[in-house]
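> Sequence plus the predicted model coming up.
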Amino acid sequence: MPPVELTWGAATALGQREDNQDRFLTQPPVFAVADGMGGHAGGAAAAEAVVGALASLTDGETTTVARIRVALQRADGEIRAFSGPATSGAGTTIAGVAVVDEGDGPQWAVFHVGDSRVYRWSDGRLQQLSTDHSVVQELIDAGYISDESAASHPQRHIITRALGVGASSEPDVLLLPITPGDRFLACSDGLTGEVADDRIAGLLSAGNDPGAVASALVAEAEAMGARDNATVTVVLVGRGPSQAEERSATATP
């Protein structure tokens, strides 16, 4: 893997909701977005539980897929243990990327549960790396509806996997090489429910300040009406100093 340098940013907006139940984590080696559900207090608590579990993985430069799975299992159990009317039925989605070492050196692990998404901008093209765990996605996969009709389908907000509710859910995990120039976006459906992929591509590829890119994406969702909380994390993979440059910098008095 060539030397790389990561930069990142995040932004969130309330939208037309009364409170923000989204949470995010931007603490290397993990970058993620959680979208809570199940009542005001319950949704926020569920999102905080999964972000807190993932934060336990930030004790080194890399983590592992096994540790990600264990952290999400722990969060799932914590959410299910919530008691009281304010937190009954709490759950959350999660989507993110993490730098992992599976024995062959650092690489990306893309992970998600639910309909929060992960995208990659690479070689001039936007690619959705996650596949929604939703009723609408199952209808698309079965050929009953088209991608175009999914955005207005009456069941578009019904998800089939989440942490804390329903059957225990394992995350989908995809391993990718770490490549200079790539850009990653993790986002709640408050962004993708308002902003088309081609517009996401244009904003994600514009500029080299990930904080500004994140803010621009959220502002676009707000400009489109932002019916839900909208939260994003953006990670840019830059080219780090070469070994020769590092030796030169070390030798400079």
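Cool, got the structure.
> okay, CA-based contacts and neighbour counts for the rest of this
Fine.
> What's the local residue count around the spatially closest residue to Gly207 that is not a sequence neighbour?
Closest residue to Gly207 apart from its sequence neighbours, by Cα to Cα, 6 or more residues apart in numbering: Val213 at 6.9 Å. Neighbours of Val213 under the rule other Cα atoms under 10 Å: 25.
> Same check on Pro154?
9.
> Can you name the residues that contact it?
Applying Cα atoms under 8 Å, 6 or more residues apart in numbering to Pro154 gives no contacts.
> if I've got this straight, Ala44 is in a helix?
Yes: assigned with DSSP: H, G, I helix; E, B strand; the rest coil, Ala44 falls within a helix.
> Would you mind measuring from the residue nearest to it when sequence neighbours are not counted to Ala49?
Counting by Cα to Cα, 6+ apart, the nearest residue to Ala44 once its immediate chain neighbours are dropped is Gln21, at 4.3 Å. Here the criterion is Cα to Cα, to the nearest Å. By it, Gln21 lies 12 Å from Ala49.
> Check which residues of the one helix or strand Ala41 maps to are buried.
Element membership of Ala41 [criterion: DSSP states H and E] is helix 40-55. Across helix 40-55, burial judged by 16 or more other Cα atoms under 10 Å covers 40-55.
> Ala167: which of those is nearest?
Ala167 has its nearest neighbour among those in Ala46, at 15.9 Å by Cα to Cα.
> contacting residues for that closest one?
36-37, 79, 90-92, 164.
> can you redo the residues you listed as JSON lines with secondary structure?
JSON lines is the format used below for the contacts of Ala46 (three-state DSSP):
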{"residue": "Gly36", "secondary structure": "strand"}
{"residue": "Met37", "secondary structure": "strand"}
{"residue": "Ile79", "secondary structure": "helix"}
{"residue": "Ala90", "secondary structure": "coil"}
{"residue": "Gly91", "secondary structure": "strand"}
{"residue": "Thr92", "secondary structure": "strand"}
{"residue": "Gly164", "secondary structure": "coil"}
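> next up, a second structure to put side by side with the first:
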Amino acid sequence: MVVPPVQLIWGAATDTGRVRLLNEDSMLAAPPVFVVSDGMGGHAAGDRASAIVVEEFGGLLPESPAALGAGWVRQRVVSAGLRIRDGEGGGATVCGVAVTEQDGAAYWLAFNIGDSRVYRWADGLLEQISVDHSYVQELVDAGDLDPAGMRTHPQRNVITRAVGMVGDDDIDCWLLPVRAGERLLVCSDGITGELRDPQIAALLAANDDPQQAADALIAEALAAGGRDNATALIVDVRSEDARPAPDGVFESGSDPAIGEWTVPREALGGTG
């Protein structure tokens, strides 16, 4: 069975912010894979750690999107973790999406370790797909903290999993059907730490071009304080048909191969 072609267009932006001296964020836009990694703040090797993560995801891409699976993602994360520990140390988050195939249909494989996030914007609604690996998220899950308090809790920057450190063999993955007209946002906490979900949703709605949307998110995060490095990578699904893709737009085909999958978790979030 052949998967209908998926036409993507994307935009990306990053900024050191108004406080940090070094941008420890790294990103990769190498269709069908899109990744953001945030080096651990306070670690001298944070920028190198995030660079290693995106090197691993960009250096060994499968020949076909159909070969992408949770097992491939785990291999990239484990390899990055070994390189980080054997090198200068430090740690990094990772989050991203990849176009893959299951049972003859196009799917997003979304994944994350740490508190960088994946969102989906579709039909006027913003959903947080990934789930933070953080101390405050654990408090929310246990019912000991209201979600609104995550932004101001004194330990909001403590993460419970990081590549190169604890938990890098435990990555969360989700499978989501690819839908024409939807938009995926992959971002570091320099965006989500400054902007609330309704602000993010408004900016995604106001900017049709993904590059303009990415630039707008960075500008608003800086205007809100810019206390951390900020990175936004936006991927739009323009169509799911067999028409030729415009110049500069990625079009995936399909091979009859199915990777290793985790059970999809129901997407969390919303516009609140």
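Yep, that arrived. Keep in mind it's a predicted model, so treat the numbers as computed, not measured.
> The residue nearest to Ala44 of the first structure -> the second structure?
Under the alignment (TM-score structural alignment), Gln21 of the first structure pairs with Glu24 of the second structure.
> so that match touches Val53, yeah?
No: assessed by Cα atoms under 8 Å, Glu24 of the second structure is found out of contact with Val53, at 11.7 Å.
> Could you report the neighbour count for Gly96 of the first structure?
For Gly96 of the first structure, the count of nearby residues is 30 (other Cα under 10 Å).
> Revised request: answer the last question for Arg156 of the first structure.
Neighbours of Arg156 of the first structure under the rule other Cα under 10 Å: 16.
> His153 of the second structure now?
Neighbouring residues of His153 of the second structure were enumerated by other Cα under 10 Å; the total is 12.
> what's the matching residue for it over in the first structure?
Counting by TM-score structural alignment, His153 of the second structure lines up with His153 in the first structure.
> can you pull the contacts of its match?
Residues in contact with His153 of the first structure (Cα under 8 Å, 6+ apart) are Val136.
> before we move on, what about Val30 of the first structure?
Contacts for Val30 of the first structure (Cα under 8 Å, 6+ apart) come out as 54-55, 57-58, 96-99.
> which ones among the residues you listed are found in strands?
Judged by DSSP state E, the subset of the contacts of Val30 of the first structure located in strands is 96-99.
> By neighbours, which of these wins?
Each of these was scored for neighbours by other Cα under 10 Å, and Gly96 scores highest at 30 neighbours.
> thinking again about what came up before, distance to Gln243 of the first structure for the ones in strands among the contacts of Val30 of the first structure - can I get that in JSON lines?
As requested, those are exported to JSON lines (distance: Cα to Cα, whole Å):
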{"residue": "Gly96", "distance to Gln243 of the first structure": "30"}
{"residue": "Val97", "distance to Gln243 of the first structure": "26"}
{"residue": "Ala98", "distance to Gln243 of the first structure": "24"}
{"residue": "Val99", "distance to Gln243 of the first structure": "21"}
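> ok, now which ones touch the residue nearest to Ala44 of the first structure?
Applying Cα under 8 Å, 6+ apart, we find Gln21 of the first structure in contact with 35-37, 40, 43-44, 47, 229.
> The helix holding Ala41 of the first structure vs the second structure - mean distance after superposition?
When the second structure is overlaid, helix 40-55 of the first structure sits 1.1 Å from its aligned residues on average, using mean Cα distance after the TM-score superposition for the first structure.
> residues in contact with Trp108 of the second structure?
Shown in contact with Trp108 of the second structure (Cα under 8 Å, 6+ apart): 97-100, 174-178.
> please redo it, this time with the cut-off set to 7 Å
Contact partners of Trp108 of the second structure, counting by Cα atoms under 7 Å, 6 or more residues apart in numbering, are 97-100, 175-178.
> do the same with Ser239 of the second structure
Shown in contact with Ser239 of the second structure (Cα under 7 Å, 6+ apart): 6-7, 180-181.
> Please repeat the previous calculation with a cut-off of 8 Å.
Contact analysis of Ser239 of the second structure by Cα under 8 Å, 6+ apart lists 6-8, 180-181.
> How about Gln27 of the first structure?
By Cα under 8 Å, 6+ apart, the contact list for Gln27 of the first structure reads 55, 58.
> Could you do Asn20 of the first structure as well?
Taking Cα under 8 Å, 6+ apart, we find Asn20 of the first structure in contact with 13-14, 44, 229.
> nearest to Val118 of the first structure, of the residues you listed?
Checking the contacts of Asn20 of the first structure against Val118 of the first structure with Cα to Cα, the nearest one is Asn229 at 16.7 Å.
> So the closest one sits against Gly190, correct?
Yes: if you go by Cα under 8 Å, Asn229 of the first structure and Gly190 touch, sitting 5.2 Å apart.
> quick one: secondary structure of Phe24 of the first structure?
strand.
> give me the number of residues near the nearest residue to it once chain neighbours are set aside?
Distances taken as Cα to Cα, 6+ apart place Val33 nearest to Phe24 of the first structure, at 4.4 Å, with adjacent residues excluded. A count of nearby residues for Val33 of the first structure, using other Cα under 10 Å, gives 32.
> and if you look at the one 4 residues further on?
Neighbourhood size, Met37 of the first structure [other Cα under 10 Å]: 24.
> Map it onto the second structure.
Match for Met37 of the first structure (TM-score structural alignment): Met40.
> tell me the contacts of that match?
Met40 of the second structure sits next to 24, 46, 90-93 when contact means Cα under 8 Å, 6+ apart.
> Kindly recompute the last result at 10 Å.
24-25, 46-50, 90-93, 114, 157, 159, 162-163 (Cα atoms under 10 Å, 6 or more residues apart in numbering).
> Show me the strands in the stretch 101-250 of the first structure, by range?
For the stretch 101-250 of the first structure, applying DSSP state E, counting those that start in this stretch gives strands covering 106-113, 117-122, 125-128, 172-176, 183-187, 230-239.
> what about the third one, how far off from the second structure?
Looking back up the chat, that one is strand 125-128 of the first structure. Aligned to the second structure and superposed, strand 125-128 of the first structure gives a mean residue distance of 0.3 Å (mean Cα distance after the TM-score superposition for the first structure).
> Repeat that for the longest one.
Taken against the second structure, strand 230-239 of the first structure registers an average deviation of 0.5 Å after superposition, with mean Cα distance after the TM-score superposition for the first structure.
> So for that strand, what gets flagged as buried?
Judged by neighbour count using 16+ other Cα under 10 Å, the buried positions of strand 230-239 of the first structure are 230-238.
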